[in-house]
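Okay, predicted coordinates and the sequence, questions at the end:
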Amino acid sequence: MYLQKLKNCHQNIKPFIHNTPVLTSHLLNEISGASVFFKCENFQRMGAFKMRGATNAILNLSETQKSRGVVTHSSGNFAQALSLAARSLGVKAYIVMPSGAPKVKKEAVKEYGGIIIECPPTLEDREKTAMQVQQEKGATFLHPSDNLDVILGQGTATIELLEDHPDLEYIFTPVGGGGLIAGTALAANLHGNNCKVIGGEPLAADDAYRSLLSGKIETNKTTQTIADGLKTQLGDINFPIIQKYITKIIRVEEQDIIAAMRLIWERMKIIIEPSSAVAFAALLKEKELFKGKKTGIILSGGNVDLKNLPF
């Protein structure tokens, strides 16, 4: 079932996304002990992998649904992705954003054509406001990570990575809401050659790690992490996929994330955001396990507030 859906999804979204480059670094190979292939979704349209899932989700709507628009609640990359994907496809996008969301993110959403509706900064208020927009406008709600079309869209980054390097033994991704790692796991299972998927997660927001241990979706009481894109929790659709197909989640400290981010900035000369650095930080954290292994890393995005760098 998933194989054909993934293939169709990749074909359908190709005109609207970039096939992002895969970069390597001799120095980072030496530091990690592995042969590392970085899939650079920081070079994706709007600067993150979420463009893939947003595009696929809109393409799978009926013409009636498209005519009424789409709505999501997000203060981050999915807000920008849905706005740009909707504009590319001639669809209205209503973006519910917390009032305290950074000005730079609000401006990006507006530039991409999203219609912002502000709400108080709680999940309850975000969901309530999105529901009001649904009722008033007839718009279709698209969840940033717990939607199968979104998940399949995110998996296309791994399809491209495995087309370039079919013999990868491991692929690392960051874990936030679970859409990227679920899509990656499906794609690796269907297109890889016994390729295992590993998640990287901040210790300060380790709900996915705890969810795998307990067998139910856990939440975080606090999320004091620099990886602001990974503060969300898993959902009912992506959690069973993650349980079935991923190998493990490695938790990393804040200093590990900053060090990995700095290495990539300095040595590869590319901009990645803190959430993106978590996957490489996870490899470095347990590098003895992956010594000599051919390893892919999804660099999830590069949307950084340059006035607020951790180094």
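Here it is on my side, so go on.

okay, CA-based contacts and neighbour counts for the rest of this
Noted.

just the strands in the stretch 51-200 of the chain please.
Secondary structure of the stretch 51-200 of the chain (DSSP state E, counting those that start in this stretch): strands located at 70-73, 93-98, 115-119, 140-141, 170-174, 196-202.

Distance to Glu107 and mean neighbour count for the ones you listed - can I get that in TSV?
TSV is the format used below for the strands of the stretch 51-200 of the chain (distance: least, C-alpha to C-alpha, whole Å; neighbours: other C-alpha atoms under 10 Å):
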stretch	distance to Glu107	mean neighbour count
strand 70-73	16	28
strand 93-98	12	27
strand 115-119	10	19
strand 140-141	22	20
strand 170-174	26	28
strand 196-202	28	27
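
CSV for those strands, including distance to Asp164?
Output for those, formatted as CSV (distance: least, C-alpha to C-alpha, whole Å):
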stretch, distance to Asp164
strand 70-73, 33
strand 93-98, 34
strand 115-119, 38
strand 140-141, 35
strand 170-174, 13
strand 196-202, 17
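
also this one, for the comparison:
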Amino acid sequence: MSFQLGQIAPGIWSGSFSSFPAGVAVHGLSGRLGGVSDAPYASLDLALHVGDVPSAVIENRQRYLAALGLDASRLVTPEQVHGETSARVTAAEAGRGALAYADSIAATDALITDEEDLPLLLCFADCTPILFLDPVRRAVGIAHGGWKGTVRRIAAKTVQRMQQDFGSRLEDILVGIGPAIGPCCYEVGSEVVDRFRAAFPGHDEELFTEPQAGSVHLNLWAANRIQLEELGIPHAHIDCAAVCTACNHAIFYSYRADGGRTGRMAAVIALKKQS
């Protein structure tokens, strides 16, 4: 298993997991290059809620999804609120949030579907994108793992929703943990440390580092992996990009490294049509 980053169209970079069978689903984790947005959103901003010009975002979405071989007019995206709520998407939701943020699926931080040719899209700038693929039951999903969603176990709850709605089995599900702010850069306060210690007892060594006295850094990648393994997802089925968006903010958007005003990368996944 490995995470790969490369150009999928002139100037447009995208990451993917080799562990996800390409014959079942299309997926990608966008970079920030190759779009039309002006600073501070330059240039492939895929979010309609951060103050960018909507027409630029729509053009960026069309460019990126076309590079993936997908139809941007059919994408479904939610209003992300750092919660733990998931929504099952059907063909009736095709296009929700594609052209207007107000039309997004309200107050939702994870989407799942078993519909073919229906792109799911969530936006990120340091928070952790978590992609799910069940190649047996043919179902996909994406979760938004900021610290609040992660400590509430949104990744594990998304898997449980796939089990409930699609009959997915833990041993079949593949997971990709995408680029996000890494433990190298993610300094947190005592309130966050206390919340994670309570939610993940016995995992301090995996979750926390102290690069210097009084400075605690959190590993969101590990916290999401731990909850998935505790649920029963095999370790070998969890692929982590281990790419820090703050360290690499010339390639990815980073809320922290960019000073709080920036664009958003996207995680996208869609089931392919069966031939």
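Happy to help now that I have it. A quick note: this is a predicted structure, and the numbers were derived from the prediction, not measured.

Overlay them and tell me the TM-score.
Overlay of the two chains. TM-score (TM-score structural alignment, normalised by the length of structure 2): 0.31; 139 aligned residues with a C-alpha RMSD of 5.7 Å.

wait, which of the strands of the stretch 51-200 of structure 1 is closest to His10 of structure 1?
Ranking the strands of the stretch 51-200 of structure 1 by proximity to His10 of structure 1 (C-alpha to C-alpha) places strand 170-174 first, at 18.8 Å.

Tally up the residues packed near Pro54 of structure 2, please.
Neighbour count for Pro54 of structure 2, taken as other C-alpha atoms under 10 Å: 19.

now Ile241 of structure 1
Neighbours around Ile241 of structure 1, by other C-alpha under 10 Å: 18.

Excluding sequence neighbours, find me the nearest residue to it.
Among residues not flanking Ile241 of structure 1 along the chain, Ala182 sits closest, at 5.8 Å (C-alpha to C-alpha, 6 or more residues apart in numbering).

Check whether Asp134 of structure 2 really touches Gln163, as I assumed.
No: here Asp134 of structure 2 lies out of contact with Gln163, judged by C-alpha atoms under 8 Å, at a distance of 10.0 Å.

more crowded one of those two?
When Asp134 of structure 2 and Gln163 are compared for neighbours, Asp134 comes out ahead with 26 against 16, by other C-alpha under 10 Å.

before we move on, the earlier item: mind checking the strands of the stretch 51-200 of structure 1 for the one nearest to Ile31 of structure 1?
Shortest separation from Ile31 of structure 1 across the strands of the stretch 51-200 of structure 1 is recorded for strand 170-174, at 16.5 Å, computed as C-alpha to C-alpha.

counting contacts, what elements does that closest one pack onto?
helix 179-191, strand 196-202, helix 274-285, strand 294-299 (3 or more C-alpha pairs under 8 Å, 6 or more residues apart in numbering; DSSP states H and E).

Let me see the contact set for the residue nearest to Ile241 of structure 1.
By C-alpha atoms under 8 Å, 6 or more residues apart in numbering, Ala182 of structure 1 lies in contact with Ile151, Gly155, Asn238, Phe239, Ile241, Ile242, Tyr245.

Tell me, how many residues neighbour the third one?
Read that as Asn238 of structure 1. When counting by other C-alpha under 10 Å, one arrives at 21 neighbours for Asn238 of structure 1.

ditto for the fourth one
Around Phe239 of structure 1 there are 23 other residues, counting by other C-alpha under 10 Å.

where's it relative to Lys128 of structure 1, distance?
According to C-alpha to C-alpha, to the nearest Å, Phe239 of structure 1 stands 23 Å off from Lys128 of structure 1.

try the second one
Separation of Gly155 of structure 1 from Lys128 of structure 1 (C-alpha to C-alpha): 29 Å.

who has more neighbours, the two?
Set Gly155 of structure 1 next to Lys128 and count neighbours by other C-alpha under 10 Å: Gly155 wins out with 27 against 15.

Contacts only, for the nearest residue to the more buried one once chain neighbours are set aside.
In space, and not counting its chain neighbours, Gly155 of structure 1 is closest to Gly183: 3.8 Å by C-alpha to C-alpha, 6+ apart. By C-alpha under 8 Å, 6+ apart, the residues touching Gly183 of structure 1 are Ile151, Leu152, Gly153, Gln154, Gly155, Thr156.

Tally up the residues packed near the residue nearest to Phe17 of structure 2 when sequence neighbours are not counted, please.
Take Phe17 of structure 2 and drop its neighbours on the chain: the residue closest to it by C-alpha to C-alpha, 6+ apart is Phe3, 4.7 Å away. Phe3 of structure 2: 18 surrounding residues under other C-alpha under 10 Å.

Would you mind confirming that Phe3 of structure 2 is in contact with Ile177?
No: with contacts counted by C-alpha under 8 Å, Phe3 of structure 2 stays clear of Ile177, the gap being 9.4 Å.

one step back: of all the helices and strands packed on strand 170-174 of structure 1, which one is nearest Asn56 of structure 1?
Checking these against Asn56 of structure 1 by C-alpha to C-alpha gives helix 179-191 as the closest, at 12.4 Å.

Now do the contacts for Gly53 of structure 1.
Neighbouring residues of Gly53 of structure 1 by C-alpha under 8 Å, 6+ apart: Asp149, Val150, Ile151, Leu152, Gly153, Gln154.

about what we covered before: dump the contacts of Ala182 of structure 1 to TSV, plus secondary structure.
Below are these laid out as TSV (DSSP: H, G, I helix; E, B strand; the rest coil):
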residue	secondary structure
Ile151	helix
Gly155	helix
Asn238	helix
Phe239	helix
Ile241	helix
Ile242	helix
Tyr245	helix
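
Can you tell me which of those is nearest His191 of structure 1?
Of these, the one sitting nearest to His191 of structure 1 (C-alpha to C-alpha) turns out to be Gly155, at 10.6 Å.

Can you give me the distance of the closest one to Leu299 of structure 1?
13 Å.

likewise Pro174 of structure 1?
Taking C-alpha to C-alpha as the measure, Pro174 of structure 1 falls 8 Å from Leu299 of structure 1.

shared neighbours, these two?
Common contacts of Pro174 of structure 1 and Leu299, defined by C-alpha under 8 Å, 6+ apart, comprise Ser276, Ala277, Ala279.

which of the residues you listed tops the neighbour count?
Within these, Ala279 tops the neighbour count with 33 neighbours, counted by other C-alpha under 10 Å.

Now do whichever strand or helix holds Gln4 of structure 1 and helix 179-191, the angle between them.
Assignment of secondary structure by DSSP states H and E places Gln4 of structure 1 within helix 2-13. For helix 2-13 of structure 1 against helix 179-191, the angle by axes from the mean of the first three to the mean of the last three C-alpha atoms, to 10 degrees is 120 degrees.
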